[in-house]
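Novice: Sequence first, predicted model second:
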Amino acid sequence: MNAVLDPIAALGRAVLGLVRQSGALAMFALEGLSHLVRPPFYWRIFLSTLIETGFFSLPVVALTALFSGAVIALQSYVGFGQYHVQSAIAGIVVLAVTRELGPVLAGLMVAGRVGAAMSAQIGTMRVTDQIDALTTLSTNPMKYLVTPRLLAGTIALPCLVIVADVLGVLGGFTVSVAKLGFSPSTYITATLDSLKTMDVVVGLVKAAAFGFLIALLGCYHGYNSRGGAEGVGSATTAAVVGASILLLLFDYLLTDLFFSQ
C-alpha cells in the first residue's frame, strides 16, 4: 500500500509547494506594485537600476539580436530554396524578430545578467542584516529595494527590444545582401511590406511583461534568501531559472492571446 500512496503523497506535496510558492510570489508582486502609488518614490534607485538594466545590457542584447537575424536569413534561404520562395526571407526575418526573437532573446539575456545581479545584491543585504537595518531606520524595504526595480525592469526591456528589433532586421539584411545576393532596395521594400504595427506592439508588450517578471523573480528570491553565501548562490540560481521558465510560459500565453484568432 505504501508503494502506491508514497508517490501520490510526494506529488501532492509538490503541487502544494508550487501553489504556496505561486501565492507568495503573487503577494510579493502586489505589495511591490502597491508602493508605486504611495510616496515616497526612490528615484535614485530607479534610475541606477534603469541604467544597469537598459544601457549596460545593450551590448549583449545587440550582438544576440544581430547574429540571430543573420542566422534566420541563412536558415530560411536554405529551407525556402527547396520550394523556390527565397523572396519570402525578408518577411520571415522581420516577423520572427519583432514577434518572438527580439523579446524572448533580450529577456533571456537580461534574466541571466540583471536578474542574477538583483538577486545577489538583495540576497547579500538579507544575509548581512542590511534589510533589517533599513526597517530599523524607518525605511520600508519593499518600497526602497523592490518597487523601483520592478518599474525599471518594466521600462528598460521594451527599450532594449526596440534596439534588438532594428539590429535583428539589420543582421538579416546584411547577410541577404552581402552573402545571398539580394538587391538592397528589393529587400528593404519586402521588409517594409511585411512589417506590421501589431507585431511590433505585441513584441513590446511581451518585453514589458518579461522585464517585470525578471525584476520580480530577482527581487523575490534575493529578498527571501537565507543561509549565508550558499543561500545567496541558491537564490541567484533560482531567480535566473525561474525567470527563464516564466518568460517562456508567458511568451506562449501572450502569443496565444494576441495571435490565436
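Specialist: Received the coordinates, thanks. All of these numbers come straight from a predicted model, not from anything done at the bench.
Novice: going forward, measure contacts between C-alpha atoms and count neighbours the same way
Specialist: Noted.
Novice: Enumerate every residue touching Met142.
Specialist: When contacts are counted by C-alpha atoms under 8 Å, 6 or more residues apart in numbering, Met142 is found next to 31-32, 35.
Novice: and Asn224, what is it in contact with?
Specialist: Applying C-alpha under 8 Å, 6+ apart, we find Asn224 in contact with 123, 126.
Novice: now the end-to-end length of stretch 39-54.
Specialist: 25 Å (C-alpha to C-alpha, to the nearest Å).
Novice: In it, which of the residues would be classed as buried?
Specialist: 45-46, 49-50, 52-54 (16 or more other C-alpha atoms under 10 Å).
Novice: can you redo the residues you listed as CSV with distance to Pro148?
Specialist: Shown next, in CSV, are the buried residues of stretch 39-54 (distance: C-alpha to C-alpha, whole Å):
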residue, distance to Pro148
Ile45, 6
Phe46, 5
Thr49, 8
Leu50, 9
Glu52, 12
Thr53, 12
Gly54, 14
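Novice: Return the closest of those residues with respect to Val200.
Specialist: The shortest gap between Val200 and any of the buried residues of stretch 39-54 belongs to Gly54, at 18.8 Å (C-alpha to C-alpha).
Novice: Can you tell me how far that closest one is from Arg149?
Specialist: For Gly54, the distance to Arg149 - C-alpha to C-alpha - is 12 Å.
Novice: picking up where we left off before, among the contacts of Met142, which ones are buried?
Specialist: Neighbour counting over those (16+ other C-alpha under 10 Å) leaves 32, 35 as the buried ones.
Novice: Need the residue closest to the centroid of the chain.
Specialist: In the chain, the residue lying closest to the centroid (C-alpha atoms, centre = their mean) is Gly107, at 2.7 Å.
Novice: Pasting the second one now:
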Amino acid sequence: MFQSLGKYILLLRLSFKKPEKFSVYWGEVMREMVSVGIGSLGIISIISLFIGAATTIQVAFQLSSPLVPRSIAGSISRDSNILEFSPTISSLVLAGRVGSNFASNIGTMRVTEQIDALEIMGVNAPGYLISPKILASITMIPLLVIISICLGITGGYIACLITGTITPADYLMGVNDGFDGLTVRVALVKAFVFGFIIASICSYQGFYTKGGALEVGQSATAGVVYSCVWILFADLMITSLML
C-alpha cells in the first residue's frame, strides 16, 4: 500500500514538473477540456433533469401533510441537488465515462511502448500525458456541476408542470426562499476535488499498466472503482468540514 502511495505521489510530482514547451502542453489541455466538458455534457444534462424531477416528486410525496407548506419541497429539492446530487452523482458518472477513458488511453500507450518512446526522446511522459488531464478535469467538472445544478432545478420545475404535485409558483417560491451561498461553495469544492481524484487515480492506473489488452481493461476498471470509493470518502470529509 505504502509503495503504491509513493509511486502515486512521485507520478504527481513528475506530472507538474515545469514543461519544456508550454505550447505543446497547452494544446493537450485544450483537447482534454473539450473531451471532458463537451463530451460529457449530454449525459450530465439527461441525468440532472431526471434526478431533479424525481427528487421534487418524492419530496412532495413525503411532505403531503397539510401542516407543511408546499413550497418547502422546492427548498429541499434545491439544496439536495446543490449539495449532493449534482456534484457527487455527476462525478460518479464522470468517473465511469472520463476516468475509464483516461486509464485506457494511457494504458494502451504503455503496453504498446509509446510511453517508453516518449521517455527515450527526453519527453516528460507524466507531464505530457497526465497533467493536461488533471487540469482539464479540475476546470471542466466544476463547470459541469454548475450546469447540472441549474438543470436539476429546471427538472424539478418541469415535474411540477407535468405532474401537478406542487404548483410551479410554490416550487419557485421554495427555490428562492432561504438560499445560502455556502451550499454552492461546498458543491464547487467537491467538484474540484472529485475532478482531481478522477484524473489522477485513473491516470495512475493506466500509467503503470503491464501486459496487454486484457490488463488495459483491468486498469480502467480499477481506476473507476478506486475513483468512486475515494469520491465517496472525500464527499463525507468535505461535508463534515464545511457544513
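Specialist: Arrived safely. Nothing here was measured: the structure is a model prediction, and the numbers come from that model.
Novice: In helices, which of the buried residues of stretch 39-54 of the first structure fall?
Specialist: Of these, the ones assigned to helices by DSSP state H are 45-46, 49-50.
Novice: tell me the two of the residues you listed that are most distant?
Specialist: Based on C-alpha to C-alpha, the longest span within those runs between Ile45 and Leu50 and measures 8.5 Å.
Novice: who touches both of these two?
Specialist: By C-alpha under 8 Å, 6+ apart, Ile45 of the first structure and Leu50 have these common neighbours: Arg149.
Novice: what do we get in the first structure for Arg110 of the second structure?
Specialist: Mapped onto the first structure by TM-score structural alignment, Arg110 of the second structure lines up with Arg126.
Novice: Tell me if I'm right that that match and Gly222 touch.
Specialist: Yes - here Arg126 of the first structure reaches Gly222: they are 7.4 Å apart, a contact under C-alpha atoms under 8 Å.
Novice: More neighbours: which of these two?
Specialist: Gly222 (31 against 21; other C-alpha atoms under 10 Å).
Novice: So which residues of the stretch 1-150 of the first structure form strands?
Specialist: With DSSP state E, counting those that start in this stretch, there are no strands along the stretch 1-150 of the first structure.
Novice: And the helices in it, which stretches?
Specialist: 2-34, 43-50, 58-81, 89-96, 102-110, 116-127, 130-136, 141, 147-178 (DSSP state H, counting those that start in this stretch).
Novice: so of those helices, which one's packed in deepest?
Specialist: Mean neighbours per residue, mean count of other C-alpha atoms under 10 Å, is largest over the helices of the stretch 1-150 of the first structure for helix 102-110, with a mean of 26.
Novice: for the nearest residue to Gln86 of the first structure once chain neighbours are set aside, what are its contacts?
Specialist: Using C-alpha to C-alpha, 6 or more residues apart in numbering and skipping residues adjacent in sequence, the residue nearest Gln86 of the first structure is Phe80, 5.4 Å away. Contact partners of Phe80 of the first structure, counting by C-alpha under 8 Å, 6+ apart, are 86, 88-89.
Novice: How about Thr128 of the first structure?
Specialist: Applying C-alpha under 8 Å, 6+ apart to Thr128 of the first structure gives the contacts Gly228.
Novice: what does Arg185 of the second structure align to in the first structure?
Specialist: In the first structure, Arg185 of the second structure lands on Val201 (TM-score structural alignment).
Novice: Quickly find the element holding its match.
Specialist: Element membership for Val201 of the first structure (DSSP states H and E) is helix 197-223.
Novice: With Val241 of the first structure instead?
Specialist: Using DSSP H and E, Val241 of the first structure sits in helix 228-259.
Novice: in that helix, what counts as buried?
Specialist: 231-244, 247, 251, 254-255.
Novice: now it, how far from the centre of its chain.
Specialist: Put simply, helix 228-259 of the first structure sits 8 Å off its chain's centre (C-alpha atoms, centre = their mean, to the nearest Å).
Novice: sorry, back to before: quick one: the match of Arg185 of the second structure from Leu253 of the first structure, how far?
Specialist: Remark: distance between Val201 of the first structure and Leu253 of the first structure (C-alpha to C-alpha) = 16 Å.
Novice: Quick one: residues contacting the alignment partner in the second structure of Gly81 of the first structure.
Specialist: Counting by TM-score structural alignment, Gly81 of the first structure lines up with Ser64 in the second structure. The contact partners of Ser64 of the second structure, taken as C-alpha under 8 Å, 6+ apart, are Arg70.
Novice: do that again at 10 Å, thanks
Specialist: Ser64 of the second structure makes contact with 70, 73, 165, according to C-alpha atoms under 10 Å, 6 or more residues apart in numbering.
Novice: Give me the nearest residue to the counterpart of Arg97 of the second structure in the first structure, chain neighbours excluded.
Specialist: By TM-score structural alignment, Arg97 of the second structure lines up with Arg113 in the first structure. Distances taken as C-alpha to C-alpha, 6+ apart put Ser57 closest to Arg113 of the first structure, at 7.6 Å, once the chain neighbours are dropped.
Novice: repeat for Val163 of the first structure
Specialist: The shortest distance from Val163 of the first structure to any non-neighbouring residue, by C-alpha to C-alpha, 6+ apart, is to Ala62 (6.9 Å).
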